[in-house]
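Visitor: Here's a sequence, model it:
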Amino acid sequence: MSGDTAKPLTLPSGPATLCFDKDDFMKNTFNVDTFVMDCRRCVPLETLRDDLHIYLKILRSAMIELINKDYADFVNLSTNLVGMDKAINNLTEPLGQFKEEVLCVTSAMDNAIEAVEEKLNQRQKIKDKKACLQGLINIVQSVEKIEKLLGLTHNMEPSSGARLNGQLIERVATEFNKLQFYVTKSRGLPLVEEVKPRIASITSTLQYSLEGSFLEGLDNNNVDILRQCLRTYALIDKIKDAEALFRKHVARPFMEEVITEDFLRTSHQGLKGMYIKILEFVPKHCHILKDITSSSTSGDVVRGYDFIVNSVLPEIVCNIEARTPSIFAPGNPNLFHEKYTISMDFMSKFEQQCGSQASVKRLREHSSYQVFMSRWSLPVYFQIRFQEIAGAFENSLLSGLNNAPDGSDMYLHASFHLWESICHCWQPDVYLPTLMHRFLKLNLQLLSRYSSWIDEIYQKENQKSSNTNILKNERASTPASNNNSSSNNKQNGLEQNNQTSTSCESEPITLGQILCLLADAEKTSERIFPMFEKDIRPKLESIGYQNIDLIKDAFNDSQTNVLCNVPKFQNSVIQELTCQCSVHLKQVADIPRLFRRTNREVPTKTSSYTTGLFKPLNMFFSEHKAILSESRKQAIAKQVLENLAQQYYTSTSDVLTSVKKMEDSLKRLKKARGTGVSTGLPGMTDDDKIRQQLIIDIEHYAQQVESFGFDSKTLHGCTQLSALCEEARIAMTNPNPSSSSSSALTPKPAS
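Guide: Below you'll find the model as predicted:
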């Protein structure tokens, strides 16, 4: 067949209107279901079917063209394959021989590779044995060399008499370091076990010489000897031995002399004096070692040592724990706070004696430092403070609404103790930075307890008021027939009522106490954030706390809780004052009785009840002017006057309605009798006198409202009363009967 068989098969092109791509059929990932689903998103199934039929016709046409094009090849295909079987059989035998030859070569190569690998393994073993043998030779040579330098034989015991000089020690240390390396590599071999006693003898002699030279250098302050000894210790990887030697021979005698209970008792500065003495140790005994190991100005620095952290600190902590454990006792919180503060100040100064920040970090991570910090029973200290602060505040709540001590700017004993308790948490002799979170929580708990206490008072008073109202309703609803019961039952009932009233009615809270509570609650809320900025924020910043706004939000919530009951208490004050003042409004209903069929003169003065209407309010303001703020006074007065105006309007409206009904009834009666209504008679009717009296009283009420500093026109109740006045004037049949009645427009107070 003509054509290149390697050329990829391409499908014939179709119309551009087809809803699919013809190349999708040639993809290896072609799937019928996926293909149909993709096409359905674009066209209906009918369209897809039609397009597929169109393309099928195109494919058939293309196939026919292809067959026609290569028709001769298709016809001659069977002819071209004649003799192909014989040709294939002729190739089979040569290919079999070639395969056998390849297998022989492969086998020979595998045998050669195995032989080479075996030789290489043998060679590696020989090399390892030679290295091991060389290591053992090096060990023996090093041991003999060191023994020769030290003047030892393998039969001698470790010498403890003579010490080596500095240069010889350094030579021995260098060789000893090599010996340790060789021994580590040859560990477990029999020869190493044989020379271990000799190595131990060398180690003892070397350490004895090093210790002697090191202590001699410390005694004489010989920098060269100390540097050489420290370098040697570092060379043989015995840094901890040098630090332990310094701790044992230098730090321990000093600390055992200073850190004692006797020193605490005899020193006029007590614990502080002991710490001062301890702090003198580093500059006095460690300055040379500190210079050599950190910032030497004359010679190389010997790295890897930290005598302050690894020698001095453990000895200090060990002696404090063992010899002066009394400083950790938390029983007396004031004494504990003093000792803890002094100890933390000592530790801060001790950190300053470290040579670098890295040394400070090592100190804080040292186990002795952790032990020292954990010995302070801070949770116990806080629990004692909690009982002391919260207990005193809780006891003050039990006293109820007693007055605060003289000289306090609070009015109630509980409020005074609340603020004292909050401030006490941040006193320098109470607060500890490590207990910051606990004191913050205690502050919030105190404010929460104060809020709940105020709420409890309100709930109790509210319950008492409800019980009183229920008792009044029960007494009012008791039928009169019960009074005719037997004397025995009556006496029993009276005794039972007396017991009930005695048990249910405790001493009620006064309006003055409520005002004191409101004033204290507002004063407490006003002080919270100044106290936060002054006392709490600096302490939070000093310990590196970042989310200060979260703490502030918590105090903001506490402030809201403290004030949440203030409006309720203020409303109860307003209701009580309204109730006291409104008692006099009952006399409004008696005005018609004073003028009907009494032949009284036209009223020119206010009624007697108006003089007592505002008396409870004025007395309240006069008695509590020291407690009441001007804003609260105005708020209470405005609401009381508004409530009174509403009740006054109701009472007056009822009277005028009654008068109107009576007047209409009389007119109908006269009309029925055939008697005309007289309109020309001089003087006022009784109904007009009643209206006139009410008008005078209402105008007097408006004047009293303005005397409190309010515009009567701005109060809804006063506006209603004014409208009622106008209605009464319009309803009067003879508003100006005589000249004497003109004075009614200017009300005079009742005598």
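
Visitor: Going by C-alpha atoms from here, please, whenever you check contacts or count neighbours.
Guide: Will do.

Visitor: elements contacting the helix or strand hosting Ala62?
Guide: Counting by DSSP states H and E, the element that carries Ala62 is helix 45-69. Helices and strands touching helix 45-69, as assessed by 3 or more C-alpha pairs under 8 Å, 6 or more residues apart in numbering; DSSP states H and E, are absent.

Visitor: Beyond that helix, next helix or strand please.
Guide: As assigned by DSSP H and E, the chain's next helix or strand after helix 45-69 is helix 71-80.

Visitor: could you check the angle helix 45-69 makes with that following helix?
Guide: Angle of helix 71-80 versus helix 45-69, following axes from the mean of the first three to the mean of the last three C-alpha atoms, to 10 degrees, is 60 degrees.

Visitor: so what secondary structure elements neighbour the one helix or strand Gly612 maps to?
Guide: Assigned by DSSP H and E, Gly612 belongs to helix 609-613. On a contact count with 3+ C-alpha pairs under 8 Å, 6+ apart, helix 609-613 meets helix 566-582, helix 686-707.

Visitor: Next, the structure of the following sequence, for comparison with the previous one:
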Amino acid sequence: MDEIHYSEFENPNFDAKELVQRYRKRVPLPQLQKLLRTHHGNTRQELVELINEKYADFVSLSSRMQGVERALKPLRAPLEESSELTKGLHAKLGGLLQKAEEAHQGLARIRSRKEALHAYIENARLLEKLRATTKSSSASDSPESKNFRDERALQESIARDLRRIHLNLASVSESSECAALLVEANAFQEDFSKRLEEKLRLLLRASKRSWEAVQTPDAGLPRSELLAISHTCRALCTIGHSQLVEAIFADVFTKATLQEQSNACNAAAEEAKRKAMTMADATAGSKVVSAGAVDLAIFFESIQKVFFTEASQLLWFARRFRGGTAGDEGVEVPSVKLVAYSVVLPALRQVQEVWPNVFMPAFPDIFAANFSHFTNFLQAAEEVMDKSEADELRQNVLGDFQKRWKTQVYCSLRTKEAAQRVDAAAQKLSTDQLAQRHSAAGGVYWLEVSAELMRTTDLVWNAWYLSGLYPKMARLSLELIAKYGKVIAGFAETSSTTGGLGWDASASPPTWEASALAVRLSRAASDLLQVVSSLSENGSIAKPFMDRLPLVSGEQGEELAKALLEDAAKSLQPTLQLLQDGMLKQVVAAMGTPFAAIRGIPAFYRMLNKPVPSKASPYVESSIRPLTAFREVLVHSTISDQKIMNCWLQDMVEGAAEEFTSQATQLIEMTHQQEASLRRLAGRGGSGGDDQVSDLDKIYIQLCIDVDTFIDMASTVARGSPPGLNRLKEAVAGIRRA
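Guide: Sure thing, here's the model as predicted:
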């Protein structure tokens, strides 16, 4: 029976009719009546009527259910009997299925057993045959004998059969007989591999002796010896001992050479340390510590000369084993990688064992040199390998060895050193008189910090750079350029607030002093332009930046590198603008000083009966002299870009023209006012010696001549006419009637 929620019956505000409708199909009628009488006595009559109204439905439903019960009663017995029969049949079928499954499993075990016995018999016969063949074979000591060649071919056949036995027994290893036979096969294979190993060592040592005795690398070995060695190698490779073959070649041809070169390298390091200790000067004393570091140049270069040249017997074997050489058919051993595993891997292990500290950049210069020697050694090795062997070398051999090089620490040390070099040069900038020029990276610079920037970037790419570190070295170069831009910007801002004008008008000829701010700024601008030029295509910074770009980066990487260089050049433009503004301010101030003489023109002509002017006033030439002298300064400062230099001069003319325009406009306004006052007093202006030309006309004529002369001279010096000259001409256009 469903749970009755008595709280609903206890609620006096609950709708009784709704309550009856909800519970009448889930609660027996007597119980429902009792609950209603108990909790809703005040509505008893209504509830009784409601129940009586629905009671007929309950009675009708009960009658129909009784009819159904009577109709189903005759069918109950047959259905129960059928159910019992079905259960019995299910039990019998389950038993039969279980017996069939057991029979099937037994048959499978028998079949598996049969297969195992068949495999055991076949492989036991094959193993016994191999044992008999091995015992009966007797090779002659002469490589030219038929038995010698036959045994070498037979060894490869035995190796293939052993391989087949292992493959056959691997699938039936559950059988005890097959497992025991597999143990016997393993024991036989181990003994067989030991004999092959001994024979291969003897063959290789004999070939090495004969090679050294003949001393004709081009002749190589007799084909019979080469076939014997290749058959033995293939036999070992067939039974899974490729690494053993490579190790034997390394023992015979490589091990002694590596030890000899290690001793030579250590001896050279000790000799360098001894010489450094015995030197008495202070410079050598600073090198004593680094002299104890080992330079691996002797080790790696000697290995390249011994193993990667045409005189190398091991390289001769490697090429024959790769196949494809005329006259060497049948000697291929493609699973053996002699260069990678018999030369490169032993050499790298020798470095790890003998010089474990070489991977730490305690001495960055030695660390970089050793890493470069290692990289060159790998490149030389890859040149004598085929592509598959080179790929396997990089995937399986070089990963752990390359991780040992602490290149991240090295980059940190170099970054710190580069920043210190530029900072030290920047500190000298405030006291540097810019009188002595500095050479660096194929260029000549006025500022020590500029030269140091170029030296350091040259070191970054040509001395400090290591393969695989392109992103970090590129970032370091760009950071140095950004630091340099900030240093020059600080120099421009600081210099603009200190020092005098520096224009010596009394000198003969008038000139800019060497310590003048405009001169210093021009020399700084010259350096900055050279740095910007070095960032352009084929520049001293851009060229190594692009040449060192890894080939795997493709066109997208090249475009990105060019974009970085362009951004670096653009970042220096605000600094160049600061220098330009500083020069402009100084030169315009020097050019504008003589314009004060314009105010004296009226006093020169008024009431003095002066002749009509025919030439420019002296102040015009005085105002052009600072510009002419500064052009010489720019040329001396090696501003090679004529377009930029002319732009600067034109901006200076623009500034001076504005000052001239202001002075001329003030003069015209002042003379107009004076003329009006004189006319009111005397009815006309004063007259000079010429009855047709008044004093005012003479003033205006002189001013127009001065303006025209200034425009002509300034345009000539600046190689162009800036807009300010047109405005100056327009300022006096109204008085040209004179």
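
Visitor: returning to that earlier point: average offset between the following helix or strand past the helix holding Gly612 of structure 1 and structure 2?
Guide: Following helix 609-613 of structure 1 in sequence order, the next helix or strand is helix 615-623 (DSSP H and E). For helix 615-623 of structure 1, the mean distance to aligned residues of structure 2 following superposition is 4.1 Å (mean C-alpha distance after the TM-score superposition for structure 1).

Visitor: Stretch 94-101 of structure 1 now?
Guide: Averaged out, stretch 94-101 of structure 1 is 9.2 Å away (mean C-alpha distance after the TM-score superposition for structure 1).

Visitor: What are the boundaries of the helices in the stretch 451-600 of structure 2?
Guide: Assigned by DSSP state H, counting those that start in this stretch, the stretch 451-600 of structure 2 shows helices spanning 470-495, 517-534, 542-547, 554-571, 573-592.

Visitor: will you turn the ones you listed into TSV that also has distance to Arg319 of structure 2?
Guide: Supplementary listing: the helices of the stretch 451-600 of structure 2 in TSV, determined by distance: least, C-alpha to C-alpha, whole Å:
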stretch	distance to Arg319 of structure 2
helix 470-495	34
helix 517-534	47
helix 542-547	33
helix 554-571	32
helix 573-592	58
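
Visitor: Mean neighbour count, these: which tops it?
Guide: For these, the largest average neighbour count (mean count of other C-alpha atoms under 10 Å) is found in helix 517-534, namely a mean of 24.

Visitor: same for it, what does it pack against?
Guide: Checking 3+ C-alpha pairs under 8 Å, 6+ apart, helix 517-534 of structure 2 ends up next to helix 448-459, helix 470-495, helix 573-592, helix 618-636.

Visitor: For Lys255 of structure 2, which of the ones you listed is the nearest?
Guide: Distance to Lys255 of structure 2, taken as C-alpha to C-alpha, is lowest for helix 470-495 among these, at 35.1 Å.

Visitor: Against structure 1, what's the mean shift for that closest one, could you check?
Guide: Mean deviation for helix 470-495 of structure 2: 2.5 Å (mean C-alpha distance after the TM-score superposition for structure 1).

Visitor: likewise stretch 649-662 of structure 2?
Guide: Mean deviation for stretch 649-662 of structure 2: 4.1 Å (mean C-alpha distance after the TM-score superposition for structure 1).

Visitor: buried sites along that stretch?
Guide: 649-661 (16 or more other C-alpha atoms under 10 Å).

Visitor: in structure 2, what residues pair with stretch 39-58 of structure 1?
Guide: With TM-score structural alignment applied, stretch 39-58 of structure 1 matches no range in structure 2.

Visitor: Distance from that stretch to the middle of the chain?
Guide: With C-alpha atoms, centre = their mean, to the nearest Å as the basis, stretch 39-58 of structure 1 stands 67 Å off its chain's centre.

Visitor: same deal with stretch 60-78 of structure 2?
Guide: 89 Å.

Visitor: that older thread, of all the helices and strands packed on helix 517-534 of structure 2, which lies closest to Tyr341 of structure 2?
Guide: Here helix 470-495 is closest among those (C-alpha to C-alpha), at 29.1 Å.
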